[in-house]
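Enquirer: I'd like to go over a predicted model; first the sequence, then the structure.
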Amino acid sequence: MQSHEGSGTDKRGQPFADEMFFLVQMNSLEGPLLGFHRVFSGVERKVSFEVSVEARSCPAEDTSHVFTIKPAGFRDTLEVVVTYNCICGCTGWAEQESSKCSGNGTYACGLCECDPGYLGAKCECEEGANGNMYHNMCREVEGKPICSGRGECSCNQCICYESEFGNIYGSFCECDDFSCARYKGVLCSGHGECHCGECKCHAGYIGDNCNCSTETDSCVSNDGQMCSGRGNCVCGKCQCTEPGAFGETCEKCPTCPGVCSTKRDCIECKLFNSGRLADNQTCQKHCKDEIITPVDVLKTDDQNSVLCAYPVNDCVMKFTYSELASGKSNLTVLREPECGSAPDVLTILLVVGGSILLIGIVLLAIWKLLVTIHDRREFARFQSERSRARYEMASNPLYRKPISTHSLDFTFNKLNKSYNGTVD
């Protein structure tokens, strides 16, 4: 067993335990050990002793003490000489009846030591005088309680009460360091100091209760965007603004327009070891929450899944995307892309020719229909105008009868072959 003990005497050989306080602490490889006795086993163990000495009072001037420290059973000793410095540097100068003390005290070391019968920081109050005349000086505003109800007015000054919750201070005891806003029961969220009812936030925090972090690192998604470009970073957390988006960085969004291209990168790098992410060797970082299942036949009748497709060498790769309750993404992918058969040239020509012929017939029929409608309208208008016409009966002055009558006087004698008569 090893132990250590302390003893001391002054120059006269008198003990001075009442004037000084000793604290002895042993330190070993096992950590600090308090007390005066400790059992150690083994050899070559290093033990150090720390001794703290505190003066309980100031003895007479030029007093010094000597004490010896030694471990029991060893010859080695340590003698310590203690001297006291109980005089401040400013006590050698003092101004009696100083104007700074209202002429009623001695000014020394920045404080007034009032003469008997006077009180106050500047010795401005007379002891035993009626204090009611000073109460108005202890009100912040007329009508408010004296010293805000949290202190006593003494000689124009508020002496604030002590509180188990913290400090009460201020000229009118109006301030404290425990009445600030709390977050989850913690004053100023543990990220600030309470000063006179207001939280003074530490660097990197804002808000009435300092619960809002200004850091944005936690809002950066795996693709380097703030909240995946689908929200705003507020108090160190993403608030998603895109409909259907969720997740710590709004990275989950089955209904967002660009979700298929995002999941495509993960499929290419994890399933086919190709694509943009495979080249950058960041596949595991960006696609750690994607569960990819290859299938031969893709089911597309799940209403909770989004069907995506993208071209691959004149073919089409299809997959479905849905979010699981655990927050991971479930991707079901075709093992091989879908590729259609080569087009039939003859079929294409027949279809194109038939389409052109059909269009020509339709246009011709439309033209014929329009012409018929136009002719019917013109004929109807002609008939209408004809029925409205009215004519008077009269002879045409230019008209000549086809039969003409002429009278000729001649004599015809039958014998002599002449005749006298009229011929029409």
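Expert: Good, I have the coordinates. Residues are numbered from 1 along each chain as shown.
Enquirer: going forward, measure contacts and count neighbours with C-alpha atoms only.
Expert: Will do.
Enquirer: Run a quick check on P294 versus K318, I expect a contact.
Expert: No: with contact defined as Cα atoms under 8 Å, P294 does not count as touching K318 (10.7 Å).
Enquirer: between these two, what contacts are shared?
Expert: In the contact map built from Cα atoms under 8 Å, 6 or more residues apart in numbering, the residues linked to both P294 and K318 are 333-334.
Enquirer: quick one, which of those two is more surrounded?
Expert: K318 (20 against 15; other Cα atoms under 10 Å).
Enquirer: Which residue is the nearest non-sequential neighbour of that one?
Expert: A309 (4.3 Å; Cα to Cα, 6 or more residues apart in numbering).
Enquirer: for the protein, which helix is longest?
Expert: helix 345-388 (DSSP state H).
Enquirer: What about the residue nearest to K318, how many residues nearby?
Expert: Using other Cα under 10 Å: A309 sits among 15 other residues.
Enquirer: this is the other structure I want to compare:
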Amino acid sequence: AEGLNLCTSGSATSCEECLLIHPKCAWCSKEDFGSTKSITSRCDFLQNLIANGCAGAIENPSSSISVVKNVPLSSKGSGQSHLDVTQITPQKVALNLRPGDQTSFRVQVRQVEDYPVDLYYLMDLSLSMNDDLDNIRNLGTKLAEEMRKLTSNFRLGFGSFVDKNISPFSYTAPRYQNNPCIGYKLFPSCVPSFGFRHLLSLTDKVDRFNEEVRKQKVSRNRDAPEGGFDAILQAAVCKEKIGWRKEASHLLVFTTDDVPHIALDGKLGGLVQPHDGQCHLNEANEYSASSQLDYPSLALLGEKLAENNIHLIFAVTKSHYILYKNFTTLIPGTTVEILHKDSKNIIELIVKAYNSIRSKVELTVWDSPEDIGLTFTATCQDGLSYPGLRKCGDLKIGDTVSFEVAVEARSCPAEDTSHTFTIKPAGFRDTLEVAVTYSCRCGCTGRAAPASGKCSGNGTYTCGLCECDPGYLGARCECEEGASGDLHMALCREAEGKPLCSGRGECSCNQCLCHESEFGNIYGPFCECDDFSCARYKGVLCSG
């Protein structure tokens, strides 16, 4: 290779150090390698080591990959036992990485047809939503009819929210205790405010949904923002009570006509404890920590929705569309649609959002180790490669997309370290588990021979070199340190205070062994001479 040789100039003193310099560097573990006059670097490019006569004793591990589990993709969702549906392949790979040596594997993802759907309808029951309540009284039946065109296995659930029933969010004076609408001429009677109520667990009996909706009455809160994020979090984490199925696609439809309270707003009501991300539904299926915990942050919401594979659909009125659109960029796997003032368009909205969700695939990475670099290249429906992209859009249900995942270890962790991380399409329950081990040790290190005859019995012979025991020096540990030890070293210095062997060689007992250089010869008792340092004229030494 022309130019500077990375491997030889890295001055590696052991096989492991050599491997870390560059993924193309190899180590020669042959005993009698190089000439006696100068040190031939054992760390070099593979072709140089072979040219220098080291074939058969070269340490040069490379990254490798093996597929551990590879069940083929399913074509349909509801025909077979649902737990067997596969939407990502492979499901498990094992990587053995040499630092700097990139390796890659291909992941395929398919949006399987006729996949079961669980839809939980979360409704804002503040006063301004009264006309919406009238309009969704028969929603269950109509929605089920529409959704059954998309999946033969559909279940529906229902919950509602207003806001925390404490001041300044709600009316808390004694006269408002049972009816916060007292004295409000436009709407004189309503129910007390509440944080979140889970009303109907996911069921395929859609008439139950209609019955529940008909029982609901609106409430009145004091400030404009609502406590919807409290409700979203409970709907996401209370899996057993809500009834989310492992084998279904999870949709959470959030309908509101106002802005939400977010983390730190709780301080206004004296709530300083951050949300713990846990389920707090009591026997009556009401959110019991409403007046103890602050509202959740966007980060916590995003984490819990992703953890439970939930697609959040914001169905919001036009005036708040931009705000919620901005939220979707901060909470992955979320969509936003415009809800008419009276919720008339809710069915087409849900169908549109469902189709939008099923039209894209985005890979997410969980628990990725810090010392591992991942790069993605997406191959979408148009057959083109998109480097740096980990998502595809404009898909039809049943389409398959693939991703090239390149993995590179940046360093060597402590010995015998292994890592596992997960690649998961957002909103899918399917995952790909990646187990990583590191190739940082040389095979010859495992064959090290202590007190070896090759090292005059005074050191460990490993990978072609002697590691001398304390008190011994020399390439073969043949010199004893001690009274004359400093003298041995002194004989390698041109003058006191000068570097050993002019910094261009190694002192073995009392002799300098000079390094090899790409520029020419280094020689002399102290490696002080060379044939490439004279002045050049037109690039030629001593004008030729």
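Expert: Great, that's in hand. Please read these numbers as outputs of a predicted model, since none were measured by experiment.
Enquirer: Can you give me the TM-score here?
Expert: For this chain pair, the superposition-based TM-score is 0.29 by TM-score structural alignment, normalised by the length of structure 1; 172 aligned residues with a Cα RMSD of 5.4 Å.
Enquirer: and the helix or strand harbouring the residue nearest to K318 of structure 1, what does it pack onto?
Expert: In this assignment (DSSP states H and E), A309 of structure 1 forms part of strand 306-312. The contact analysis (3 or more Cα pairs under 8 Å, 6 or more residues apart in numbering; DSSP states H and E) places strand 306-312 of structure 1 against strand 315-323.
Enquirer: mind listing what's buried in the strand it packs on?
Expert: 317-323 (16 or more other Cα atoms under 10 Å).
Enquirer: for the helix or strand following that strand, packing partners?
Expert: Using DSSP H and E, the next helix or strand after strand 315-323 of structure 1 towards the C-terminus is strand 329-334. Packing partners of strand 329-334 of structure 1 (3+ Cα pairs under 8 Å, 6+ apart): strand 290-295, strand 315-323.
Enquirer: Would you quantify the distance from the residue nearest to K318 of structure 1 to Q25 of structure 1?
Expert: 75 Å (Cα to Cα, to the nearest Å).
Enquirer: Could you double-check that P311 of structure 1 lies in contact with R264?
Expert: No: the criterion here is Cα under 8 Å, and P311 of structure 1 misses it with R264 at 10.9 Å.
Enquirer: More neighbours: those two, which one.
Expert: R264 (20 against 12).
Enquirer: what angle separates the strand or helix carrying that one from strand 306-312?
Expert: Element membership of R264 of structure 1, judged by DSSP H and E, is helix 259-271. Interaxial angle of helix 259-271 of structure 1 relative to strand 306-312 (axes from the mean of the first three to the mean of the last three Cα atoms, to 10 degrees): 60 degrees.
Enquirer: angle of helix 259-271 of structure 1 against strand 315-323?
Expert: 100 degrees.
Enquirer: Helix or strand next in line after helix 259-271 of structure 1, which one?
Expert: Assigned by DSSP H and E, the successor of helix 259-271 of structure 1 is helix 276-280.
Enquirer: buried stuff in the next helix-or-strand element following that following helix?
Expert: Heading C-terminal from helix 276-280 of structure 1, the first helix or strand you meet, by DSSP H and E, is helix 283-286. Neighbour-count burial for helix 283-286 of structure 1, counted by 16+ other Cα under 10 Å, picks out 283, 286.
Enquirer: helices or strands up against helix 283-286 of structure 1?
Expert: With contacts taken as 3+ Cα pairs under 8 Å, 6+ apart, helix 283-286 of structure 1 sits against helix 259-271.
Enquirer: if you set the cut-off to 10 Å instead, what comes out?
Expert: helix 259-271, helix 276-280 (3 or more Cα pairs under 10 Å, 6 or more residues apart in numbering; DSSP states H and E).
Enquirer: can you tell which of those is closest to I359 of structure 1?
Expert: Proximity to I359 of structure 1, assessed across those by Cα to Cα, is greatest for helix 259-271 (40.7 Å).
Enquirer: Also compute the angle for that closest one relative to strand 290-295, please.
Expert: If you take the same axes, to 10 degrees, helix 259-271 of structure 1 sits at 80 degrees to strand 290-295.
Enquirer: tell me what helix 259-271 of structure 1 is packed against?
Expert: helix 276-280, helix 283-286, strand 290-295, strand 306-312, strand 315-323, strand 329-334.
Enquirer: Take these and lay them out in a markdown table including distance to E79 of structure 1.
Expert: What follows is these, written out as a markdown table (distance: least, Cα to Cα, whole Å):
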| stretch | distance to E79 of structure 1 |
| --- | --- |
| helix 276-280 | 71 |
| helix 283-286 | 66 |
| strand 290-295 | 73 |
| strand 306-312 | 86 |
| strand 315-323 | 77 |
| strand 329-334 | 75 |
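Enquirer: Minimum distance to S154 of structure 1: which of those has it?
Expert: Taking these one by one with Cα to Cα, helix 283-286 is closest: 68.7 Å.
Enquirer: could you say what helices and strands the lengthiest strand in structure 2 packs with?
Expert: For structure 2, the longest strand by residue count, based on DSSP state E, is strand 400-409. Packing partners of strand 400-409 of structure 2 (3+ Cα pairs under 10 Å, 6+ apart): strand 88-89, strand 92-97, strand 103-110, strand 361-366, strand 372-379, strand 385-387, strand 391-392, strand 432-438.
Enquirer: ok, and which of these has the densest surroundings?
Expert: Across those, averaging neighbours per residue (mean count of other Cα atoms under 10 Å) puts strand 88-89 on top, at a mean of 24.
Enquirer: Against which helices or strands is it packed?
Expert: strand 103-110, strand 400-409, strand 418-425.
Enquirer: Now render those strands as a markdown table, adding distance to Q234 of structure 2.
Expert: As requested, these are exported to a markdown table (distance: least, Cα to Cα, whole Å):
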| stretch | distance to Q234 of structure 2 |
| --- | --- |
| strand 103-110 | 30 |
| strand 400-409 | 33 |
| strand 418-425 | 23 |
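Enquirer: In which helix or strand does the residue nearest to F22 of structure 1 when sequence neighbours are not counted reside?
Expert: Using Cα to Cα, 6+ apart and skipping residues adjacent in sequence, the residue nearest F22 of structure 1 is V53, 4.9 Å away. Following DSSP H and E, one finds V53 of structure 1 within strand 48-55.
Enquirer: I'd like the next helix or strand past that strand.
Expert: Beyond strand 48-55 of structure 1 in the direction of the C-terminus, DSSP H and E gives the next helix or strand as strand 64-71.
Enquirer: Quick check: buried residues in that following strand?
Expert: Result for strand 64-71 of structure 1 [16+ other Cα under 10 Å]: buried residues 65-67, 69-70.
Enquirer: And L187 of structure 1, how close does it get to E54 of structure 1?
Expert: L187 of structure 1 sits 36 Å away from E54 of structure 1, taking Cα to Cα as the criterion.
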